[in-house]
Each structure stands twice: as structure tokens, then as C-alpha cells.
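Asker: Sequence isn't available, so here's the structure alone:
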């Protein structure tokens, strides 16, 4: 039996989900598959009997993945979207990589998009190793990932609380990456652990841009220094009068900011230095910064 459970969060995407589940059940690894239904209209998704379906009754966004990870009985959890799936052999390869690298908390896979299988720009960027290298990790260290193509060590993911309800979705990966790093876990990219992503045509791009703008500021308030959080907020508010995306993002930010402030835990100097490297588009000169030792709560 596989050491990896695949967790899928879905809502109102029955046709895409059927395709994804079918692909996953055909994998030679035969992973356990858990579908977490985020309150689909008309009731929870219908899946084959060997797929566990967790109906939530309401839309929790990315937090739904936490529910699946919590009930998984394997040491590793791979996330997939209802429009993405793992390539044959990818999950077995990931399990072997985790077994050889005990500090590894998250493995970011290589994403191929659409029928023409073009490399996702995020994967291409990770492959350039902008944070240098780390001797105890299996690939370039990263401080972000695509949730539809990530494998996590279950104890590490649950130890930092998983995805949070403040950000919910669209850019939700950043805070998870920051907290894993702070807890001492390594995050790395591997080009040979492949996932396929077939995003829905005609998706609401404007809505996604609103969420991305809002969540960038929320994440800054959750984990970045005060000067960064204030700067991100100021930039959004200045853009709002002439930019409808920024205006909508600012309105949503106001509603969620109190909860972000209540959960604020600014990251340390080492993490912030790495973030600034990435935002400046510079490459770390030698090796990536050493992560702090894992906290006891993160290693239980």
C-alpha cells in the first residue's frame, strides 16, 4: 500500500472531479484518495466506493484540505485540485525522497499545464534555485509551492496548523511555507515529481486577481515585519481609487484584517532575508539560509 494519501478539495466541479479521481485510481501506486467536498450545490460529490468523501456542508476554501490530511492514515499527504492529478510513479518517487531526507517537510512538484503540457512558470522559477542549495534537501530550497502539486509530511503540515481561514484560498501557500520553514522543516523542488494541471477554461480571472491582491496583504500582516505589512497595505489603498481589482481587494481586506492581526506572528530575520531575496529577483550567493531547528510542537 502507498505511503501517500491524495487529498482533493472540490466544490461544484463534478465532471472535472470524476476525471481527476479516475486518473488517480489508475496510478500504479494505488494511493488512498480523500475528497473533501466544500458544500457543493446539490450535495457532496459522488465518487467510487474506494474513495473517502468528507462532506463539509459549507465552503471552507483551502482549509478543507486540513480535514482530509487529519483523517489520512499515511505519513505523507499529496494535494491535488479537482482539475489536477499526479503522473504515474510520481508519488512513489516522492515517498522515496522523503524517506531519504528526514528534514524535508514539503516537496514541490513540477507542474505541466494543459494538453500541451507546458511547464508552469512557478515550476520554471523554482528550478533556477534562487535560494541556492542545501546539503540535506533533495533539490532547490523553496519558500512557496502550488497546492495542486505538493506533497507534505503529514506531521509537519498538521504541526503548523495547515492552511488557515484568514487567507482561505488563492495564495494560501505562502503562509504555510513560511511556517514550515520557521518550524525547521525543509521545503524543496523536484523536477522529476510531476503533476498535471488542466485549469477550467473561462475561469473568473478578475476574481482570482482580487483574492491574490487581498491575500498578499493578509499574509504580510500574518507573518511579515510591520514595515512590510504597512507598505503592502498602503500600496493597495493607493491603487484602489483607480483600480477596481484593488478596490474590491481593499473592501475584503477590511473585513478580514482583524482576524489576521489576532493571528499575527512575524517571521524571524532568516526567513525574511530569504523572502527579500525572492522578491528582489536576486539569487542567494552560496547556499540557502539555514533553517532554525524544529520546534517540539512541529515534530510531534
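Answerer: Sure thing, it's come through. The structure presented is a predicted model; accordingly, all values stated were derived computationally and were not measured.
Asker: Please make it C-alpha for all contacts and neighbour counts, starting now.
Answerer: Noted.
Asker: mind checking the SS state of the closest residue to residue 65 other than its chain neighbours?
Answerer: Spatial nearest neighbour of residue 65, chain neighbours left out: residue 9 (5.9 Å); criterion: Cα to Cα, 6 or more residues apart in numbering. Here residue 9 is recorded as strand under DSSP: H, G, I helix; E, B strand; the rest coil.
Asker: Would you check how far apart residue 9 and residue 147 are?
Answerer: From residue 9 over to residue 147 the distance is 11 Å, taken as Cα to Cα, to the nearest Å.
Asker: Quick check: neighbours shared by those two?
Answerer: Residues within reach of residue 9 and of residue 147 at once, by Cα atoms under 8 Å, 6 or more residues apart in numbering, are 80, 81.
Asker: So the two - more neighbours on which side?
Answerer: A count of neighbours by other Cα atoms under 10 Å puts residue 9 above the other of residue 9 and residue 147, at 27 against 20.
Asker: So which elements touch whichever strand or helix holds residue 222?
Answerer: Using DSSP states H and E, residue 222 maps to helix 205-223. Packing partners of helix 205-223 (3 or more Cα pairs under 8 Å, 6 or more residues apart in numbering; DSSP states H and E): helix 173-182, helix 226-239, helix 244-262.
Asker: What is the shortest one packed up against?
Answerer: Helices and strands touching helix 173-182, by 3+ Cα pairs under 8 Å, 6+ apart, are helix 154-159, strand 186-197, helix 205-223, helix 269-280.
Asker: Residues in contact with it: which ones?
Answerer: So helix 173-182 is contacted by 105, 143-147, 156-157, 160, 162-163, 186-187, 219, 222-223, 267-268, 271, 291-292, 294 (Cα under 8 Å, 6+ apart).
Asker: swap in stretch 43-56?
Answerer: Contacts of stretch 43-56 (Cα under 8 Å, 6+ apart): 14, 18, 21, 32-39, 57, 64, 68.
Asker: put this beside the first:
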């Protein structure tokens, strides 16, 4: 198991999180201007530092996965880390379930260790639990609390430049499911996330709206694209700004558009609509 961390201008967060990682760590720096690469090389000589030279967004993690020599890769952000023993147990679960491509962990947020709401949603198992998976089937995950099977991740293309950052997990999850891989929430595996104070909520809201539309264009039927656009229009000024920001990226999204297999689209739609859960994807 390797740990891949993507970072940009978060030296103080890394000082807190890097000592907590178990196993080899590959850090990909997205063009930091605060001296992060030099600080990490000096303070954590066992960490492999890769300098992208510019902000690659989520695809920076792809560089780390490509460099990893282990069959499994755990992702972490500069403000997150894995609980002691979690990655060893995650490797055992992946060994025991060869169809599993993504293991989504239970994410505890902040010093008070609140359960992330996304984990609550995943635990309800709206897609069921296939006998070949170690937990509820999912079609999305939090990258900073996920472990991936390296070969499956790379075959699916990793994270892409169209979405860039924020909500980048969905397109990858859909493509993995379309290729026949399983994704599951495994509650016994725990990761910790102490969100950095260096955050811009309005910018993230705009990115979320933009990327929901772009992901729909990349993989969903046109009525679902229209639904994503309408949601952005109704969600407020920041989401409408995100909708405008889709335009420069739209040609690349259209060029890479590919429809999902019917079973995967049906499962994905069930997460949006109040309807009975489908049978697990198997």
C-alpha cells in the first residue's frame, strides 16, 4: 500500500498530517508558492516529492499512482490521514475481494470526529450489497478517504482534466462500474479529515455546480444534463457562476462523451430519484 497526497500551498497542514501516514508516501505538489516541496524534502526525507510545476487539480494524483509500485494506493489530502492500522486492513479487504476497485472508508471530520454525511448516505446501501463486495455498493466516494486498486484506477484513466477538481470522483466511479469493477463502502476502515481553514466556500460551490454539469455531459443522458443545469440555475449566484464556467470546458467534455451501460445508468439515476433501489451491480 502506498499513500498519494496532492497538495498546493498547504505547508502547515502537511506538517501535521504527513507524520501520521503509514507506509510509503508520494506527495505531488501542484505548483505551490510557499516552499512546500523544499519543506517536505527537508522535514520528511522518506517522502517522495513530485513537483508538477503548475496546478493540475485532481489529476495530480494520477502522477502519484503511476509512480507507485504497490498494487493498492490510498489517497489523502494535505489535511487528512488514515487511522492506525487502517491501510493494513484495507489491503486485506482488497486481497479478499478481487473485484473491488475502490474501498471508501468511514470519514471522521474534525477534532470532534463527526461522521461525514456522505458516509451516512453510503451506509444506507441504496444500491444494495453484492455478494462479491465487502460492503454497500456505491457510485461515488471521497478521494481523501478512499483506497484504489492501482491497475483498475489506471485502466479507467484516473481523474480527468475536464472536471479538474471538486466532485472529480463521480466520473471515475461511473467508468469503473461500467468496466465491471465494484466500489464499496467499508465502515470498519477509518480515515480522519481535519479541514484546512484555507478554504473558499463560494468558490467550491461554483466548482461543484460546474463539475456536476460537466460530469453529466461526459456520461449521462441529455435529460440528466438538463436536470444538472436546472439545479445550478436554481441553487444561487455561486452555482450560476459555476454554470457559466462550464463553457470553456464544454468542447472537451463533448469530445470525451460516452454513454454508460444501461445497468450503471439505472443505478446512478436511482440515487437522484425517489424510486425502489435496483439490484446490486454485479
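Answerer: Perfect, thanks for sending it. Note that this is a predicted model, so its numbers are computed, not measured.
Asker: What's the TM-score once they're superposed?
Answerer: After superposition, the two chains reach a TM-score of 0.95 (TM-score structural alignment, normalised by the length of structure 2), with 278 aligned residues with a Cα RMSD of 1.5 Å.
Asker: hmm, back to that, Serialize the contacts of stretch 43-56 of structure 1 to a markdown table and add fields for secondary structure and neighbour count.
Answerer: Output for those, formatted as a markdown table (DSSP: H, G, I helix; E, B strand; the rest coil; neighbours: other Cα atoms under 10 Å):
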| residue | secondary structure | neighbour count |
| --- | --- | --- |
| 14 | helix | 16 |
| 18 | helix | 17 |
| 21 | helix | 23 |
| 32 | strand | 21 |
| 33 | strand | 24 |
| 34 | strand | 25 |
| 35 | strand | 28 |
| 36 | strand | 25 |
| 37 | strand | 27 |
| 38 | coil | 25 |
| 39 | coil | 18 |
| 57 | coil | 13 |
| 64 | helix | 27 |
| 68 | helix | 23 |
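Asker: could you flag which of the contacts of helix 173-182 of structure 1 are buried?
Answerer: Neighbour-count burial (16 or more other Cα atoms under 10 Å) applied to the contacts of helix 173-182 of structure 1 gives 105, 143-147, 156-157, 160, 162-163, 186-187, 219, 222-223, 267, 271, 291, 294.
Asker: what separates the equivalent of residue 212 of structure 1 over in structure 2 from residue 229 of structure 2, distance-wise?
Answerer: Alignment note: residue 212 of structure 1 maps to residue 208 in structure 2; criterion TM-score structural alignment. Distance of residue 208 of structure 2 to residue 229 of structure 2, computed by Cα to Cα: 12 Å.
Asker: again, but for residue 217 of structure 2
Answerer: Taken as Cα to Cα, the span from residue 217 of structure 2 to residue 229 of structure 2 is 10 Å.
Asker: Disregarding residues adjacent in the polypeptide, which is nearest to residue 115 of structure 2?
Answerer: The shortest distance from residue 115 of structure 2 to any non-neighbouring residue, by Cα to Cα, 6+ apart, is to residue 108 (4.8 Å).
Asker: doesn't the one you found fall inside a strand?
Answerer: Yes - checked against three-state DSSP, residue 108 of structure 2 lies within a strand.
Asker: Next one: the counterpart of residue 96 of structure 2 in structure 1 from residue 111 of structure 1, what distance?
Answerer: Under the alignment (TM-score structural alignment), residue 96 of structure 2 maps onto residue 100 of structure 1. Distance of residue 100 of structure 1 to residue 111 of structure 1, given as Cα to Cα: 23 Å.
Asker: before we move on, what about residue 25 of structure 1?
Answerer: Separation of residue 25 of structure 1 from residue 111 of structure 1 (Cα to Cα) stands at 19 Å.
Asker: Comparing those two, which shows the higher neighbour count?
Answerer: Remark: of residue 25 of structure 1 and residue 111, residue 111 carries more neighbours, 28 against 16, as counted by other Cα under 10 Å.
Asker: For that one, list the residues it contacts.
Answerer: For residue 111 of structure 1, the contacting residues are 119, 120, 123, 149, 194, 195, 196, 197, by Cα under 8 Å, 6+ apart.
Asker: what does it align to in structure 2?
Answerer: Alignment note (TM-score structural alignment): residue 111 of structure 1 maps to residue 107 of structure 2.
Asker: Touching, residue 137 of structure 2 and residue 131? I think so.
Answerer: No - using Cα atoms under 8 Å, residue 137 of structure 2 makes no contact with residue 131, being 10.1 Å away.
Asker: which of the two has more neighbours?
Answerer: residue 137 (28 against 11).
Asker: and for stretch 12-19 of structure 1, what span of structure 2 is it aligned with?
Answerer: With TM-score structural alignment as the criterion, stretch 12-19 of structure 1 aligns to 9-16.
Asker: which residues sit against the matching stretch?
Answerer: So stretch 9-16 of structure 2 is contacted by 32, 33, 34, 35, 36, 39, 78, 79, 196 (Cα under 8 Å, 6+ apart).
Asker: one more time with 7 Å, if that's ok
Answerer: For stretch 9-16 of structure 2, contacts defined as Cα atoms under 7 Å, 6 or more residues apart in numbering pick out 32, 33, 34, 36, 78, 79, 196.
Asker: corresponding residue for the last one in structure 1?
Answerer: Residue 196 of structure 2 maps onto residue 200 in structure 1 when the alignment is built from TM-score structural alignment.
Asker: Name the nearest residue to its match, sequence neighbours excluded.
Answerer: Distances taken as Cα to Cα, 6+ apart put residue 83 closest to residue 200 of structure 1, at 7.3 Å, once the chain neighbours are dropped.
Asker: was I right about that neighbour contacting residue 199?
Answerer: Yes - judged on Cα atoms under 7 Å, residue 83 of structure 1 makes contact with residue 199 at a distance of 5.8 Å.
Asker: out of those two, which sits in the more crowded spot?
Answerer: Set side by side, residue 83 of structure 1 and residue 199 show more neighbours around residue 83, with 21 against 14, by other Cα under 10 Å.
Asker: Tell me the counterpart of that one in structure 2.
Answerer: Using TM-score structural alignment, the partner of residue 83 of structure 1 in structure 2 is residue 79.
Asker: So its match sits against residue 193, correct?
Answerer: Yes - applying Cα under 7 Å, one finds residue 79 of structure 2 in contact with residue 193, separated by 6.1 Å.
Asker: Could you measure from the residue nearest to residue 115 of structure 2 over to residue 153 of structure 2?
Answerer: Taken as Cα to Cα, the span from residue 108 of structure 2 to residue 153 of structure 2 is 25 Å.
Asker: Any idea how many residues pack against residue 220 of structure 2?
Answerer: Neighbours of residue 220 of structure 2 under the rule other Cα under 10 Å: 21.
Asker: right, I mislabeled it, should have said residue 276 of structure 1
Answerer: 11.
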